[in-house]
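Visitor: This is a predicted model, with the sequence first.
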Amino acid sequence: MAFEDDYLDVLQNVEAAIVGVYRTRPELVDYDVDVVLAALVKGYQAEQRQREKPALRLTELRQELYDAVGAMCEWRLGRTEFIDPKTDQPMPGPPQLTIDEILACLKRIRTSVKRWTKDGGRQGYLTFIDKFIV
């Protein structure tokens, strides 16, 4: 089975967080996404090595994206809850992932960002994934 098949739900969750920011902030470009994903990868790698996460210098837009994608990763790691806005109750979480699994997913998405940017320009990746996220 392909990596994408094994982690499709995780990839979709992370990409939904990306698209959520893109739809409210259309000035977002693929490079911003790549910078944020790289920062998250470095942060989780530092955590694995029991080191301090690197200091971040992100623009307001990139910080917004970092917060959204980071929250999704933390939820998939089983560290946070999402509250159902209709019931105000915690939503049941998916199976907990390891940091290695989150890192693999973030790296896979970075590969996709690079591919679709090359094929479609500054927002090639964002335009591509926007079609698939409801």
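Guide: Yep, it's here.
Visitor: only C-alpha atoms for contact and neighbour calcs from this point on.
Guide: Fine.
Visitor: Okay, and Val10 sits in which element?
Guide: For Val10, the host element (DSSP states H and E) is helix 8-24.
Visitor: A further structure is provided below for comparison with the first:
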Amino acid sequence: MNIELAVMDVYLQHPQLLDAQVDAGLGALISRYKAELLGREVSPPQLPQRPLLVFESVRDTTELMLGRPDQVMDTITLEETVTCLQRIRKSVNFWTKRSGKQGYLKFVRSQLHPAATDS
């Protein structure tokens, strides 16, 4: 849920955000963490503005979840983080196919902000 809140932060600031842009940001973050797991050098992602905003917002959240830098809280492993991101990415694809270009975003918004209505 924390990861989806990070996505919602971007969506609420940029209502034109599309599920495909969320997918691209999540995909880049998954690639980053997989490279880290393999001990490979991690380079900054080459993404357009909106996917980059998703990447950065979700990365900030996952870094806290990973206990970085030196957070005093329960943490999850890098493997668990990748699994969470992959599960959310599957949800993005499911809701996009079911409800269109912003299907995932509108679904999550309805779950996290039930009083919100779309204009």
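Guide: Sure thing, it's come through. What you see is a predicted model; the values in this text were computed from it and never measured.
Visitor: Quantitatively, what TM-score do the chains reach?
Guide: Superposed pair, TM-score by TM-score structural alignment, normalised by the length of structure 2: 0.89. Supporting alignment: 113 aligned residues with a C-alpha RMSD of 1.6 Å.
Visitor: if we can go back for a sec, what helices or strands is the helix holding Val10 of structure 1 leaning on?
Guide: Packed against helix 8-24 of structure 1 by the contact rule (3 or more C-alpha pairs under 8 Å, 6 or more residues apart in numbering; DSSP states H and E) you find helix 60-76, helix 99-120, helix 124-130.
Visitor: Let's have the ones you listed in JSON lines, adding mean neighbour count and distance to Lys42 of structure 1.
Guide: JSON lines is the format used below for those (neighbours: other C-alpha atoms under 10 Å; distance: least, C-alpha to C-alpha, whole Å):
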{"stretch": "helix 60-76", "mean neighbour count": "19", "distance to Lys42 of structure 1": "12"}
{"stretch": "helix 99-120", "mean neighbour count": "17", "distance to Lys42 of structure 1": "9"}
{"stretch": "helix 124-130", "mean neighbour count": "19", "distance to Lys42 of structure 1": "22"}
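Visitor: The ones you listed: which one's closest to Asp34 of structure 1?
Guide: Among these, the nearest to Asp34 of structure 1 by C-alpha to C-alpha is helix 99-120 (6.0 Å).
Visitor: on that earlier part again, closest to Gln45 of structure 1 out of the helices and strands packed on helix 8-24 of structure 1?
Guide: Of these, nearest to Gln45 of structure 1 by C-alpha to C-alpha is helix 99-120, at 7.9 Å.
Visitor: average distance between that closest one and structure 2?
Guide: Here helix 99-120 of structure 1, set against structure 2 after superposition, deviates by a mean of 0.4 Å using mean C-alpha distance after the TM-score superposition for structure 1.
Visitor: Quick one: residues in contact with that helix.
Guide: Helix 99-120 of structure 1 is contacted from outside by 7, 10-11, 30, 33-34, 37-38, 40-41, 44-45, 48, 73, 76-77, 123-125, 128, using C-alpha atoms under 8 Å, 6 or more residues apart in numbering.
Visitor: Report the buried members of those residues.
Guide: 10-11, 30, 33-34, 37, 40-41, 44-45, 73, 76-77, 123-125 (16 or more other C-alpha atoms under 10 Å).
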